[in-house]
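>>> got a sequence here, can you model it:
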Amino acid sequence: MELQITATDPEHPATLLDLPWDVPLEEWPDRHLVALPRGISRHVVRFARAGGEVFAVKEVGEYAAVREYGLLRDLDRLAVPAVDPVAVVTGRQAPRGEPLEPVLITRQLKGSMPYRSMFETTMRPGTINRLLDALAVLLVRLHLSGFAWGDCSLSNTLFRRDAGAYAAYLVDAETGQIQPRLTHGQRDYDLDVARVNIVGELMDLEAGGALHPSIDPIPMGRDICDRYGALWHELTRTSVYPRGKRHHMDRRIRRLNDLGFDVAEMQIQRSPDGDAVTFVPKVVDAGHHQRQLLRLTGLDAEENQARSLLNDLETWMATQEDHTPGDPLGASPEVLAHRWVRDVFRPAVRLVPRDLRDAMDTAQVYHELLEHRLLMSERQHHDVSVAEAAADYVRGISR
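Next comes the predicted model:
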């Protein structure tokens, strides 16, 4: 049987030929390997360098390797966070002709860590909560794409911090399956598996002294189910907002905030019946909103102020005709943010008398206008303009 490399990129087979495929993966020489933290796996896994890239190489049976390779390619097409499939290598033989297990090759996810490496020092409870939140987001996104994982766990996930955000990536699709739509039973099964696995993994950390003493593994396992359920409901329930009811979108964003999530992207589809809105959630770390607002607008604000302003910016951007996420021809977030500051933020702040503005910073002034506009819109059952809100706000303070 001859060595065969099935790859996603035509350049990869030639690059990968330099690796020692006639040697069991456990015995690969150090010159080919890269010392990176590895998670727990049922299979032999090594990180290897070839052609200037780093790859994760996993020995697994041929059927499982080909199947997982296909699933990972499907997830890539669905834009679900997962490791990138590179190749499957079959027909491996030792020098004396003994058959060796095939391998699945994926691209190393830069900046990612397995959960055990993140617990080398005792992790704060808040950070653990954010990791579990990120896992809940991943599971929701998988299920929305029709992917039943079958073995959701911390061990089968990689975590990465990106600009203050925690993102979870699927790293093991061996037990998964893709269908047009998952049933309630399939989703419940995935959740039950996730709960049991996470409790077991946290208990293992507890036994090794790597878990913060204030954390009880069993409630943590239940908590991810609660987070998943709340997020699934908030993202999947049918919502068509009549024109002129933008304050309903604001309220829904706040519900996501209360769940511990922020809006990474918001898509609005116009129809004769109204605006159908889709939200993509993310989990962020402390200070993220300050950094993001400063980068996009140059405005320096406190964290809660920045969250409020960014929510308004995101909602406003989604209404702009030249805002097309992923389209290189559309206006960039930086261009739109500059326009928002010029056309929305500054004019609104100027509506407040100078003596009131001098008593607080401009970010707080705008935040209070947003709060007042939301309350007015809900009382009057239609969207209120910033100018109307500012006038009513000033009258209320002057009384």
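>>> contacts, neighbours, all on C-alpha from now
Will do.
>>> quick one, what contacts the closest residue to Val341 other than its chain neighbours?
Excluding the flanking residues, the one nearest Val341 by Cα to Cα, 6 or more residues apart in numbering is Thr297, at 6.9 Å. Taking Cα atoms under 8 Å, 6 or more residues apart in numbering as the criterion, Thr297 is in contact with 334, 337-338, 341.
>>> so how far is the helix or strand where Arg357 lies off the chain centroid?
In this structure, Arg357 is located in helix 354-358 according to DSSP states H and E. Averaging C-alpha positions (Cα atoms, centre = their mean, to the nearest Å) puts helix 354-358 40 Å from its chain's average.
>>> kindly report the same for stretch 195-212.
That offset, for stretch 195-212, works out to 23 Å (Cα atoms, centre = their mean).
>>> what's the answer for stretch 224-236, then?
14 Å.
>>> need the residues that contact it.
So stretch 224-236 is in contact with 132-133, 136-137, 139-140, 191, 195, 252, 256, 259, 278-280, going by Cα under 8 Å, 6+ apart.
>>> just the buried residues of those.
132-133, 136-137, 139-140, 191, 195, 256, 278-279 (16 or more other Cα atoms under 10 Å).
>>> can you give me the helices in the chain?
Along the chain, the stretches classed as helices by DSSP state H are 12-16, 62-77, 115-118, 125-144, 184-207, 217-236, 246-258, 288-297, 303-318, 333-340, 346-350, 354-358, 362-380, 386-398.
>>> here's the other one to compare against:
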Amino acid sequence: MALQISATNPEHPALLLALPWQLPLEQWPDEYLVPLPRGISRHVVRYARAGDEVVAVKELAERPALREYELLRDLDRLAIPAVDPLAVVTGRTDGEGDPLESVLITRHLRGSQPYRSMFETTMRPATMHRLMDALAVLLVRLHLAGFAWGDCSLSNTLFRRDAGAYAAYLVDAETGDLHSQLSSGQREYDLDLARVNISGELLDLEASGALHPSVDPIEFGMEICARYQGLWEELTRTSVYPAGKYHFIERRIRRLNELGFDVAEMQIQHSSNGDTVTFVPKVVDAGHHQRQLLRLTGLDTEENQARRLLSDLESWMATQDDYAPGDPLAARPEVLAHRWVRDVFRPTVREVPPELRGSMDAAEIYHELLEHRWYLSERAQHDIGLDTAVEDFIKNVLPKARETLVPVTPE
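Got it, this is the predicted structure:
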């Protein structure tokens, strides 16, 4: 059988032909390899250079190699965080003509690390919690897409930090299966496997002395179950909102925030019965919101202010006709953010008379107005709108706040 390279891009076979396919992967010379940290795998895996690409090469039997290649392509079409499949090489033989195993080739995920390399220095428990959150987000997104992983573990995941965000990516799809929809039993099976695998991996780290002494491996294994269940319930609970929907959307965002997650993307689908809203969650590190708001709007704020303003910006963008995440023809987030600053943020802040602002800057004023709107909407059980909130804030809140700041003149 002749060597055959099946690739997603017609340019890749020519680049990949230069690699020494006549040698078992374990025997590849160093000149072809890239020294990157590798996780634990049941198969031989090496990083190699193909032209300008750094690729991960995994040796396995032909049928599972082709199956995993197609599954990874399916996940890519579904926009699920996973390694990018490039090619499958079959028909390999050594110098004497004896058959060698096929290989699956994926693109190296730049900036990512396997969990073991992240524990080379003792990781703080707070960071570990965020990694578990990232893995819970990945598992929820897989299940929402109908993908049963079959072997969720830290070893089969890559973690990446990007501008403060923590993200988990599926690496090994060999045991996975794609369905139109998963049953509760399929999801629970995946979750139970994750709990057992993660606890076992952390126990192994504990035995090697690489785990923080305050971390209980069994409790952390259980944690992903709790995080998954809370996130799944909040994301899959379907609600149809009336036309004045900001108050209800904000309530959902607050519940996600209370679970420790933020909204990476929001979509609103309009219908005659009302509007349905879907969220894509994300896990973030300290200072992420400040950096993101500054990049999008030029507003330099405190972290809590930035988080609140970004939530309002995200809600507002989802109502715009030219907001379509992933569509190259749609308006870019930076363009929409500039429009929000011009048409919403600045006009709203200007409504507050300068003599009533005290020491509050523009971001703090807008933050306080959003909080007041939330309070009044909760009390009224419907969204009162920003204009009404501004009017009430100026009339009933700011004068009292200024009274409390007036110094008492001694007798």
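>>> any chance of the contacts of stretch 224-236 of the first structure in a markdown table with distance to Asp392 of the first structure as columns?
Below are the contacts of stretch 224-236 of the first structure laid out as a markdown table (distance: Cα to Cα, whole Å):
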| residue | distance to Asp392 of the first structure |
| --- | --- |
| Leu132 | 43 |
| Asp133 | 39 |
| Ala136 | 41 |
| Val137 | 39 |
| Leu139 | 44 |
| Val140 | 41 |
| Leu191 | 48 |
| Arg195 | 49 |
| Arg252 | 24 |
| Leu256 | 28 |
| Leu259 | 31 |
| Thr278 | 32 |
| Phe279 | 31 |
| Val280 | 34 |
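>>> so who does the residue nearest the centre of the first structure touch?
The residue lying closest to the centre of the first structure (Cα atoms, centre = their mean) is Ala167, at 4.3 Å. For Ala167 of the first structure, the contacting residues are 134-135, 159-161, 282-283, by Cα under 8 Å, 6+ apart.
>>> neighbour-wise, which one of the residues you listed leads?
Among these, the one with the most neighbours (other Cα atoms under 10 Å) is Leu135, at 28 neighbours.
>>> corresponding residue for that residue in the second structure?
Residue pairing (TM-score structural alignment): Leu135 of the first structure is matched to Leu135 of the second structure.
>>> and the closest residue to that match other than its chain neighbours, how many neighbours?
If the residues on either side of it in the chain are set aside, Leu135 of the second structure comes closest to Ala168, at 5.5 Å by Cα to Cα, 6+ apart. Ala168 of the second structure: 27 surrounding residues under other Cα under 10 Å.
>>> how close does Ala168 of the second structure get to Tyr115 of the second structure?
Plainly put, Ala168 of the second structure is 10 Å away from Tyr115 of the second structure if you go by Cα to Cα, to the nearest Å.
>>> does Asp275 of the second structure touch Tyr246 like I think?
No. Applying Cα atoms under 8 Å as the test, Asp275 of the second structure and Tyr246 come out as separate, 11.1 Å apart.
>>> from the buried ones among the contacts of stretch 224-236 of the first structure, which two are the most distant?
Spatially, the most separated pair among those is Arg195 and Thr278, at 27.4 Å (Cα to Cα).
>>> what's the closest of the contacts of Ala167 of the first structure to Met317 of the first structure?
Top of the list for closeness to Met317 of the first structure, among these and by Cα to Cα, is Lys282 at 17.8 Å.
>>> so how many other residues sit close to Glu27 of the first structure?
8.
>>> check Ala79 of the first structure too.
12.
>>> now for it: what does it line up with in the second structure?
Per TM-score structural alignment, Ala79 of the first structure is aligned with Ala79.
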